[in-house]
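**Student:** Predicted model and sequence below, questions to follow.
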Amino acid sequence: MWLIFIRFLMLGLTSFGGPAAHIGYFRRTFVTELGWLDERRFGSLVALCQFLPGPGSSQLGFAIGYGRAGLGGALLAFLGFTLPSFALMYLLAVTSANALGLDWFEGVIHGLKLLAVVVVADACLGMYKQFCQRSLTRGIMLASALTLLLAGALWSQMLVLLLAALLGSRLLVGEVGEPAPPTKLRSHYLVIFGLLLLGAFWCLFSPVDPLAQLAAGFYQAGALVFGGGHVVLPLLQQTVGAELSADRFLTGYAAAQAMPGPMFTLAAFLGADSWQQSPLMGALLATAAIFLPGFLLLLGLLPAWHSLSRKPAIAGAIAAVNAAVVGLLVAALYQPVFVSAVSGPRDMALVLLGFACLQWFRLHIVLLVAGFALAGLGFELLA
């Protein structure tokens, strides 16, 4: 079981580029390299996590860990993937040191952002081959990419996924994969939904204890946000905006974008800053609260999802959503991954070289991480 923790810890240390890149890293590690699940099951989990509120890439990792070793595996996957960015964000909150301003650090980060371009491009290609084999799925992929490139708002992403699911449920009913064994609704899943509802009522009735209010605010943000870390920004600004200065808040947000792993660990920075009496307690409580609703909802739906995926209409909807997700990844490959990383011919040359090495020689991700980090450092030193 500790292999799950080690694998996700390695990803937590190296997964730069945001949720789209995380999907690429997970696919390469757990589908291509380790074979923990096949492309169809992976696509099914991606489709589920796209529809749920909360941190999509962390939910995907949580689901992979759950499928591998139950609840313990899910918790170890979450801990491994989240720990590096949590520790960095907490240290940034409690110290005056800011490594983000150092030239060598900026160079390494730049190199790893270029690697994210390679990983997302590889995921787009691999998932296109798997999920866009029919004319209709290719059309859905293209329409999704064009829509999200031209109108990249959150509502357009959700609309694209919903329309794809509706279209697939009607026209792709033959896309049925290997059936999962039927799962009965067990009592502990009712407990999970009960805890989710209890958390919602807790937020609505505004606890009077300051620490409970802090947790309630982050829980509410995690329960209401769709679309990942960038979308949670305005909700968190409303939650802790009165406690922190605008400069301090934006410092934490900028740092979260430069960190590997999930952007939701911005909660560690904000929680530590908001609870000066015990910064570590504030960081732990805020982080747990913002991740908890998404994980509870996922735990409650996973068994039903595996059973529902056997039905022809649901399987068709999943096939269409998978094609739409490929379009989403193509759009994300350009904005924000490519736009934020590639700034000139030298960067583009490194991306092409890395992509060629990944496709032709199937280099291990650790070697690619080391190579791109050193290349980014070299670019910065030669600048």
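**Tutor:** Sure, I can see it. Numbering: from 1, shown residues only.

**Student:** alpha carbons only for contacts and neighbour counts from here, please
**Tutor:** Fine.

**Student:** SS state for Gln220?
**Tutor:** helix (DSSP: H, G, I helix; E, B strand; the rest coil).

**Student:** count of residues packed around it?
**Tutor:** Counted with other Cα atoms under 10 Å, the neighbours of Gln220 add up to 21.

**Student:** Check the protein and tell me which residue is nearest its centre.
**Tutor:** Nearest to the mean C-alpha position of the chain, by Cα atoms, centre = their mean, lies Ser57 at 2.2 Å.

**Student:** Okay, one more to line up with it:
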Amino acid sequence: MNEAPVRKIIHVDMDAFYASVEQRDDPQLRGKPLAVGGMHRGVVAAASYEARKFGVRSAMPSVTAKRCCPNLIFVKPRFDAYREVSNQIRAIFHDYTPHVEPLSLDEAYLDVTEDLKGIGIATKIAEEIRARIRAETGLTASAGVSYNKFLAKLASDQNKPDGLCVVTPAKGEAFVAKLPVKRFHGVGPKTAEKMAALGIETGADLREKSLEWLARHFGSSGPYYHDLARGICHRQVKADRPYKSVSAEDTFFEDLRDSADLLGELDRIGRHVWQRIEKKGLAGRTVNLKVKYQDFRIVTRARSLDRPVSGCDEFLEIGTGLLRSLLPPPKGIRLLGLGLSNLGTESEAPVPIPLPLPL
């Protein structure tokens, strides 16, 4: 008799977020093809819509992006600026609901089944949020509104940029039927390739397959795919998801071989990571090192303690020790990364053990 209410879920996705922040802050970049990332090395972190018209995409090697768009302008990422804007946007979200699940700096799920302002209509809430984001940050956001997370995320991508798409319970199954399965959450490239080989290209194709057939071909994921084809998703919006790790990495403009240079870069990266760790009030027991050589071979090293790392000095000391085990490098190094995992909060950690000062 007491059925649970139909959920009201909004997925908000900022439009070309990093690139849009750069164009907002520098009027000379507006209307021009722009890529956030290194021009000579690395990959594109984000591309403006002007650049996307030439086929430039995030995660594309910078050299390839330049070939696609000879007039492409590269700018160095400013993650502190992006994080500041992201915090502004999340503050707007929390004016409407405490149930906010950030996925990254530029997107989040909101459960507004019971909203704080008593508006009651998810579409109106989404419109109001988008208007406030534009007014308060000067940026545009797209939003998807539906009765579950799966459909809300699909919908937010439907009318980009600066768009809104609503999928009601009556239209959910038909909406899914028209879409390619490679867009579905949980269907990665390999699974999409396998589905294509089995004649499944769209949601409608997937719906034709029985639960037994899907279980036979996809094992434990079969029931999940069976639900998706019918617009069913039981995943809940989970606020304040715990961090699994905090890390940072940097790709260098030129391959580094000198040990002193590499140790200096690791110190810089590590101090940046520790600032984030302190800001989030986290503690962790495992230090992780990542090294990518000039031939793109990746080597990782890790060291775990039986207690949380006591502070920045110990974090850097352990990271330095891990890197020294690989020095001198057999070949040039193009990327270094350092991180902390096995995380908890500072309140869960014992009192930090002070390190002796160097003589």
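**Tutor:** That came through, no problem. Fair warning: this is a prediction, and the values are worked out from it, not measured in the lab.

**Student:** After superposition, what is the TM-score?
**Tutor:** Here the TM-score for the pair of chains, by TM-score structural alignment, normalised by the length of the second structure, is 0.25; 154 aligned residues with a Cα RMSD of 6.8 Å.

**Student:** before we move on, the earlier item: what helix or strand is the residue nearest to the centre of the first structure on?
**Tutor:** Ser57 of the first structure belongs to helix 56-94 when elements are defined using DSSP states H and E.

**Student:** For that helix, list every residue counted as buried.
**Tutor:** By neighbour count on 16 or more other Cα atoms under 10 Å, the buried set for helix 56-94 of the first structure is 56-66, 68, 73-86, 88-93.

**Student:** what does stretch 256-272 of the second structure give?
**Tutor:** By neighbour count with 16+ other Cα under 10 Å, stretch 256-272 of the second structure contains the buried residues 256-257, 262-263, 265-267, 269-272.

**Student:** out of those, who's nearest Lys149 of the second structure?
**Tutor:** Among these, His272 lies closest to Lys149 of the second structure (Cα to Cα), at 33.3 Å.

**Student:** That closest one belongs to a helix, doesn't it?
**Tutor:** Yes. Under three-state DSSP, His272 of the second structure falls within a helix.

**Student:** which residues sit in contact with it?
**Tutor:** Residues near His272 of the second structure by Cα atoms under 8 Å, 6 or more residues apart in numbering: Ala248.

**Student:** try 10 Å
**Tutor:** By Cα atoms under 10 Å, 6 or more residues apart in numbering, the contact set of His272 of the second structure is 247-249, 266, 312, 338.

**Student:** Just those: which are in helices?
**Tutor:** If you go by DSSP state H, the contacts of His272 of the second structure have 266, 312 in helices.

**Student:** Now render the contacts of His272 of the second structure as TSV, adding distance to Ala174 of the second structure.
**Tutor:** Shown next, in TSV, are these (distance: Cα to Cα, whole Å):
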residue	distance to Ala174 of the second structure
Ser247	41
Ala248	42
Glu249	43
Leu266	52
Cys312	53
Leu338	46
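
**Student:** what's the most distant pair in the contacts of His272 of the second structure?
**Tutor:** Greatest spatial distance among those (Cα to Cα): Glu249 and Cys312, at 16.7 Å.

**Student:** before we move on, back to that, of the contacts of His272 of the second structure, closest to Val36 of the second structure?
**Tutor:** Glu249 (15.6 Å).

**Student:** Find the nearest non-adjacent residue to that closest one, please.
**Tutor:** Gly337 (3.8 Å; Cα to Cα, 6 or more residues apart in numbering).
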